[in-house]
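**Student:** What follows is a predicted protein model with its sequence.
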Amino acid sequence: MNPLPLPAAPAAEARLAGLDLLASSVLLVDADARVRYANPAAENLLDASLKSLSRQKLTELFANGEELAALCRQALAHKWADLRQDLTLLRPGREPLHVHLTVSATLEAEVLLELRENVQQLKLDREERILDHSQANKELIRNLAHEIKNPLGGIRGAAQLLELELAARDLGALSEYTQVVIKEADRLQTLVDRLLAPHRRPHIVGDVNIHEVCERVRSLVLAEFPHGLAIRRDYDASLPEFRGDKEQLIQAVLNIVHNAAQALAGRIGQGDAEIVLRTRVARQVTLAKVRYGLALDLHIIDNGPGIAPEIRDRIFYPLVSGREGGSGLGLTLAQTFVQQHLGVIECESQPGLTDFRILLPLP
């Protein structure tokens, strides 16, 4: 049983009160690497109360706590005024914490640990997971589609032969059943062709102006939804052209915008549906572990109901759809086309605002 935290002296209470106001997470530990104090931000970050954290050793809080404790000992030995470094804190049974750590000794022979979540590392980890999932999905889709394609041809051919046999025996009335088989086989064939499309079609590279891509998509979607939907432009005219497959990028953006328009059905009926196409330049962007000085930053924003929380983390998986009757392939294909351009698609969604962000490296 851990002892209760020692009561703080009035001067200490005043000192700690200031730390309570910080947005960054702060731990105060003693010479034995035991936690004496944690501010509210640290309680939120570690998902634990001050009472449960107090008097625990860093080695009890983190699987690699000895590394942190060693830094504290070095700080107390005045090996440096303060140390700043990125660190991954391992917690048994929980997700690792990627933090930017600042370690400094106090005049009271204690050590102040300031922890800030490393957003860039979290982003890199998320992108790596997406790429791994995407690669696995592509292999699965390719293999599954080929396995389905062969028997489909046999089923359709057998149904056609059966239809001819029925006609020869004057049983043409039964041909409606063979027609059902043929039509369903054709429908599945179309689905398989869509699954295989990104892997069959050659990558045709040329100069691409992203605003021409956006304008093409805008005209196509407005032709289908002429009333009740506004597609607003917010372009950065300084964006340079880049090398890419224009048709693939049109298809990728079209799939996202078309999904947004379908999700806006309710607002289109009310006449206040809106999609924003916003282009900007992003600087010093890391995509698939490669650092680029410049990147195209395209946002597709709608004011629809948002993506259901239960599928939000799986929207780029094949055959996952939030719409009744949807094939669940539009975003999968969009992601494949963007990744073939060394880019990435990100998504943030809440009721009233869904933002798909396409990042592509620029020369």
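**Tutor:** Sure, I can see it. Numbering: from 1, shown residues only.
**Student:** Every contact and neighbour count from this point should use C-alpha atoms.
**Tutor:** Noted.
**Student:** Can you give me the first-to-last residue distance of stretch 113-124?
**Tutor:** 24 Å (Cα to Cα, to the nearest Å).
**Student:** Comparison target, given below:
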Amino acid sequence: MTDPVLTENLLDNLSTAILQLNEEMHILYANHAAQALFERGLNLLAGCPIYQFITSSSLDMDRLKHSVQFGESYSDSEVDITFVDGRHTQADMSVTNMFDGKQTCLLLEIRLIEQQKKISQENHQWAQQQAAKELVRGLAHEIKNPLGGIRGAAQLLAKELPSPDLKEFTTVIIEQSDRLRNLVDRLLGPNVRPKFHWYNVHEVLEKVCTLVDLDPSHKISIRRDYDPSIPDVYLDQDMIQQATLNIVRNSVQVLMQHPEIKGLIKIVTRIERRVIIHGACYPLCVKVSIIDNGPGIPTELKDTLFYPMVTTKKDGSGLGLSISQTLVGHHRGKIEVESWQGRTEFTLYLPIERKEPQK
């Protein structure tokens, strides 16, 4: 075990990211997992201060320096890390004070917990959303039945009224009954069966971009970053267009409320491998990311964001994201969201089916 080549080989085969820092917080060593985490090779990491690659972190940098000076070792859990390229992750971290024979330094062990936490949160939130939908569906049917009776009674009463002036009141009853019925129908969500065909997902996204660009009420820029290697996807074009449009319009409306921000929305497509969606593992998925540079989603709304009637907008119905989740769910896909100050990212995952050759 004293062979340095063997030691380095063992470190490079760990799934835990290992960093060695000197007293100035400069990186002395990074194993392969750490290089993958920072998306930089050892030559680009060595000799650079760690805060050069991290824009913000809930890990206390002053405590790291204190650890070097006073020989303190400690652990911290669920540390939020934001990298300079905008990526965001969570990790458990251990800080160990050590002497390498020449100088006192720190050994950082970074264990990513984001994926496991995401799966657990996704299963929990999915179960809650399904329960909420069943509750809304039951209430909606209970509301629609008496509404039909109220509307019918108002129509019959209008025929029996002696004065045309009195019909104004029955007209109000009928109109409000219709308004409530429309609201209930929207709560129930789309009830049309999907019409699946093979489409290029970028054609669908371009239609969304065109609709948003043609809106004269804003000057928010849309930037595309498409992966041209993505194959055709078996989907309902209208449903995915509507799901995406709801999310993009939400971003536009939030950015319009903050004119001090130079609004930018990025739409990024990539292929993602081995994606777990509601307990099932799909070998390949299309990953569509919609990213804006707005103020972020309030913490208290993050867990209930896809519930019906949940919104931060004064005139919003809170149905857009709920409908989007339902439409993507018809494709066995899912929508995830990550948000912090200056960045909100909605990610749609759509499984890629194998296209059978035509006979």
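**Tutor:** Happy to help now that I have it. All figures in this text were calculated on a predicted structure; none of them were measured in a lab.
**Student:** Could you get me the TM-score between them?
**Tutor:** The TM-score (TM-score structural alignment, normalised by the length of structure 2) is 0.66; 271 aligned residues with a Cα RMSD of 3.5 Å.
**Student:** Strands along the stretch 201-350 of structure 2, start to end?
**Tutor:** Taking DSSP state E, counting those that start in this stretch as the criterion, the stretch 201-350 of structure 2 carries its strands at 221-225, 233-235, 264-277, 280-292, 334-340, 343-351.
**Student:** Show me what the fourth one is packed against.
**Tutor:** Going back to what we said before, that points to strand 280-292 of structure 2. Secondary-structure packing of strand 280-292 of structure 2 (3 or more Cα pairs under 8 Å, 6 or more residues apart in numbering; DSSP states H and E): helix 237-256, strand 264-277, strand 343-351.
**Student:** Can you say which of those is packed in most?
**Tutor:** Highest mean neighbour count among these (mean count of other Cα atoms under 10 Å): strand 343-351, with a mean of 23.
**Student:** Structure 1: matching residues for that one?
**Tutor:** The alignment of strand 343-351 of structure 2 onto structure 1 (TM-score structural alignment) spans residues 353-361.
**Student:** who touches the residue mapped onto His341 of structure 1 from structure 2 in this structure?
**Tutor:** Alignment note: His341 of structure 1 maps to His331 in structure 2; criterion TM-score structural alignment. Shown in contact with His331 of structure 2 (Cα atoms under 8 Å, 6 or more residues apart in numbering): Leu235, Leu350, Pro351.
**Student:** go again using 10 Å as the cut-off
**Tutor:** Pro194, Phe196, Tyr234, Leu235, Asp236, Met239, Ile240, Tyr349, Leu350, Pro351 (Cα atoms under 10 Å, 6 or more residues apart in numbering).
**Student:** got it, and Val68 of structure 2?
**Tutor:** Here Val68 of structure 2 is in contact with 21-25, 95-99, 104-106 (Cα under 10 Å, 6+ apart).
**Student:** all helices of the stretch 51-200 of structure 1, in order?
**Tutor:** Along the stretch 51-200 of structure 1, counting by DSSP state H, counting those that start in this stretch, helices occupy 58-61, 65-76, 119-168, 175-200.
**Student:** Let's have these in a markdown table, adding distance to Leu229 of structure 1 and mean neighbour count.
**Tutor:** Converted to a markdown table, those look like this (distance: least, Cα to Cα, whole Å; neighbours: other Cα atoms under 10 Å):
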| stretch | distance to Leu229 of structure 1 | mean neighbour count |
| --- | --- | --- |
| helix 58-61 | 53 | 16 |
| helix 65-76 | 55 | 18 |
| helix 119-168 | 32 | 15 |
| helix 175-200 | 28 | 16 |
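**Student:** Make TSV from these and add distance to Gln284 of structure 1 to it.
**Tutor:** Shown next, in TSV, are the helices of the stretch 51-200 of structure 1 (distance: least, Cα to Cα, whole Å):
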stretch	distance to Gln284 of structure 1
helix 58-61	35
helix 65-76	30
helix 119-168	12
helix 175-200	29
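**Student:** re the thing from before, so for Asn123 of structure 2, which of the strands of the stretch 201-350 of structure 2 sits nearest?
**Tutor:** For Asn123 of structure 2, the closest of the strands of the stretch 201-350 of structure 2 is strand 264-277, at 8.9 Å, according to Cα to Cα.
**Student:** distance from the closest one to structure 1 after superposition?
**Tutor:** With mean Cα distance after the TM-score superposition for structure 1, strand 264-277 of structure 2 departs from structure 1 by a mean of 1.7 Å once superposed.
**Student:** corresponding residues in structure 1 for that strand?
**Tutor:** Using TM-score structural alignment, the partner range for strand 264-277 of structure 2 is residues 274-287.
**Student:** do stretch 119-129 of structure 2 as well
**Tutor:** With TM-score structural alignment as the criterion, stretch 119-129 of structure 2 aligns to 124-134.
**Student:** once aligned to structure 2, how far is the matching stretch on average?
**Tutor:** So stretch 124-134 of structure 1 averages 1.3 Å relative to structure 2 (mean Cα distance after the TM-score superposition for structure 1).
**Student:** Name the residues that touch that stretch?
**Tutor:** With Cα under 10 Å, 6+ apart as the criterion, stretch 124-134 of structure 1 contacts 98, 119-123, 135-140, 286-289, 313-314, 316-318, 332, 335-336, 339, 344-346.
**Student:** and Gly244 of structure 1, how many residues sit next to it?
**Tutor:** For Gly244 of structure 1, the neighbour count with other Cα atoms under 10 Å is 19.
**Student:** got a list of what it touches?
**Tutor:** Residues near Gly244 of structure 1 by Cα under 10 Å, 6+ apart: His203, Ile204, Val205, Gly206, Asp207, Val208, Asn209, Val338, Gln340, His341, Leu360.
**Student:** how about 6 Å then?
**Tutor:** Val205, Gly206 (Cα atoms under 6 Å, 6 or more residues apart in numbering).
**Student:** corresponding residue for it in structure 2?
**Tutor:** By TM-score structural alignment, Gly244 of structure 1 lines up with Leu235 in structure 2.
**Student:** With Lys149 of structure 1 instead?
**Tutor:** Using TM-score structural alignment, Lys149 of structure 1 lines up with Lys144 in structure 2.
**Student:** Setting aside sequence neighbours, what's the nearest residue to that match?
**Tutor:** Closest residue in space to Lys144 of structure 2, ignoring its immediate chain neighbours: Arg181 at 6.4 Å, by Cα to Cα, 6 or more residues apart in numbering.
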